[in-house]
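Trainee: turn this into a model:
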Amino acid sequence: MICLTSPVETRAHRWPAGAKLAALCVATMVLFAARAPLFHAAAFLGMLALYAAPGRVFLRAGVGRLLVLWPFLAVIALWHGWTGTPEAGLVIALRLVTAVGLANLVTMTTRLDDMIAVLRRLAAPLRRFGISTRALELGVALVIRFTPALAHKGGLLAQSWRARSPRRVGWRIVLPFALLAIDDADHVAEAIRARGGI
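Mentor: Now for the predicted structure:
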């Protein structure tokens, strides 16, 4: 599994994780409340400016991680083109890319243990009722760590397919991808059990 934090040190790395996550929540709510295409275009450009501020390496790394959204954007474009509502499709696409881009920005500039510490503080009231929050904390950490690892392995599967076949990559890699994910999950479960479980 790989870490999502950026190798480029920025000023945002030193900001408190709680403040960044709270700002992300507010920004996401504003994005979903707004309807104007110009607002969403401005928000998208602002998000790109935040990526560009630390330099070209950070911008390339951040935008590269957003490329996984292209299938969703393609479906949005096809649907709204077919239904004759391109403006609504543009708003949804800009909202999606901006929200995911801001979330990715927070993840790139925040260490995983800092985010888990924020989650632990937020879940503190549950512990007063005798509810263990260790499973929740571990689940969030695993999702954050596994997502880029699985995306990378999916990319390697697609490359392997293209190296062996002139046909386009299709549904045939779904089964090996699922088996890879199950195998990774099995290894992680064994490691957790070996350390006493949760």
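Trainee: only C-alpha atoms for contact and neighbour calcs from this point on.
Mentor: Noted.
Trainee: name the SS class of residue 35, please.
Mentor: coil (DSSP: H, G, I helix; E, B strand; the rest coil).
Trainee: give the burial count for it, as a bare number.
Mentor: Other residues lying near residue 35 total 14 when counted by other Cα atoms under 10 Å.
Trainee: and for comparison, fold this next one:
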Amino acid sequence: MLALTSPIQTYAHRLPTGLKLALLCGFTIVLFALKSPVSLTLAAFTLAALIATAGPQFAHASLKMLRPLIPFILIVALWHVITQDPGGAPILLRMITAVAAANFVTMTTRLSDMIAVIEALARPLKPILPPKTLALAIALTIRFTPTLLIRADQIAEGWRARSPKRPGWRILLPSTLAALDDADRAAEALRARGGLG
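Mentor: Below is the predicted model:
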């Protein structure tokens, strides 16, 4: 599994995790309240400027983290072109900006710090849901996401090496089986370490 925290140190790495998560929540709420493409573009440029203040290397790494969005951007754009619906631009701007903001927080925050904040926030839910269980589930989701994307890329490369046809939907089953296999191994590792303790 991979950690998403960037090795490129920035001023944002030193900010408290709780503050970053609170600002992310506030920014996302405002982002979804905005309706005009102009105000959404302004929000996107503001975030881009914030990311740029962390340096060119970090900005480049942050941009690369948006690559998994490309298929979704193409599907949404194509749908709105076919249906001649002008509402596609605000949807795309919201999606890209929200994911970029979440990436910025994730890349500048250690996973252990994020888990500690989630556990603290989840304490009132203790009678219904143990905070450690919730924190572990979120941590595994964050850590497994890039791993699954890399695994899907590897399977696609293997397909391209053996066939002139594009992989497309054909890699869906092997990717799913690989994800289940990874989940199985993670569960075994957790059991070997005594579970949640």
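Trainee: got a TM-score for the pair?
Mentor: With the length set by TM-score structural alignment, normalised by the length of structure 2, the two chains reach a TM-score of 0.95; 196 aligned residues with a Cα RMSD of 1.2 Å.
Trainee: what's around residue 146 of structure 2, how many residues?
Mentor: Residues lying near residue 146 of structure 2 (other Cα under 10 Å) number 17.
Trainee: and what of residue 151 of structure 1?
Mentor: Residues near residue 151 of structure 1, counting by other Cα under 10 Å: 14.
Trainee: can you tell me what it aligns to in structure 2?
Mentor: Superposed on structure 2 with TM-score structural alignment, residue 151 of structure 1 falls opposite residue 149.
Trainee: and the host helix or strand of its match, how far from the chain's centre?
Mentor: Element membership of residue 149 of structure 2, judged by DSSP states H and E, is helix 131-162. Between the centre of helix 131-162 of structure 2 and the centre of its chain there are 11 Å (Cα atoms, centre = their mean, to the nearest Å).
Trainee: and the next helix or strand past it?
Mentor: Toward the C-terminus, helix 131-162 of structure 2 is succeeded by helix 172-192 as the next helix or strand (DSSP H and E).
Trainee: what packs against that next one?
Mentor: helix 131-162 (3 or more Cα pairs under 8 Å, 6 or more residues apart in numbering; DSSP states H and E).
Trainee: mean deviation (superposed) between the helix it packs on and structure 1, please.
Mentor: Its aligned residues in structure 1 lie a mean 1.1 Å from helix 131-162 of structure 2 after superposition (mean Cα distance after the TM-score superposition for structure 1).
Trainee: which non-adjacent residue is nearest the residue nearest the centre of structure 1?
Mentor: Of all residues in structure 1, the one closest to the mean position by Cα atoms, centre = their mean is residue 104, 5.5 Å from it. Among residues not flanking residue 104 of structure 1 along the chain, residue 62 sits closest, at 7.3 Å (Cα to Cα, 6 or more residues apart in numbering).
Trainee: secondary structure element holding the one you found?
Mentor: Counting by DSSP H and E, residue 62 of structure 1 is found in helix 56-66.
Trainee: okay, buried residues for that helix please.
Mentor: 58-59, 62-63 (16 or more other Cα atoms under 10 Å).
Trainee: state the span of structure 2 onto which that helix is aligned.
Mentor: By TM-score structural alignment, helix 56-66 of structure 1 lines up with residues 56-66 in structure 2.
Trainee: which other residues reach that stretch?
Mentor: 6, 8, 51-52, 96, 99-100, 103-104, 107 (Cα atoms under 8 Å, 6 or more residues apart in numbering).
Trainee: how distant is that stretch from the center of its chain?
Mentor: With Cα atoms, centre = their mean, you get 13 Å for stretch 56-66 of structure 2.
Trainee: state the number of residues packed around the counterpart of residue 165 of structure 2 in structure 1.
Mentor: Superposed on structure 1 with TM-score structural alignment, residue 165 of structure 2 falls opposite residue 167. Residue neighbour count, defined by other Cα under 10 Å, stands at 8 for residue 167 of structure 1.
Trainee: quick one: contacts for the alignment partner in structure 2 of residue 181 of structure 1?
Mentor: Matched to structure 2 by TM-score structural alignment, residue 181 of structure 1 sits across from residue 179. By Cα under 8 Å, 6+ apart, the contact list for residue 179 of structure 2 reads residue 148.
Trainee: return the distance of residue 179 of structure 2 relative to residue 76 of structure 2.
Mentor: Using Cα to Cα, to the nearest Å, residue 179 of structure 2 is found at 26 Å from residue 76 of structure 2.
Trainee: can you report how many residues neighbour residue 3 of structure 1?
Mentor: Residue 3 of structure 1 has 15 nearby residues by other Cα under 10 Å.
Trainee: which SS state does it fall under?
Mentor: At residue 3 of structure 1 the chain is in coil, as set by three-state DSSP.
Trainee: ignoring the adjacent residues along the chain, who's closest to it?
Mentor: Nearest residue to residue 3 of structure 1, sequence neighbours excluded (Cα to Cα, 6+ apart): residue 145, at 6.2 Å.
Trainee: so what's the residue count around the one you found?
Mentor: Residue 145 of structure 1, neighbours per other Cα under 10 Å, totals 16.
Trainee: again, but for residue 53 of structure 2
Mentor: Residues near residue 53 of structure 2, counting by other Cα under 10 Å: 14.
Trainee: quick one: contacts for it?
Mentor: Counting by Cα under 8 Å, 6+ apart, residue 53 of structure 2 has no contacts.
Trainee: alright, I will stop here.
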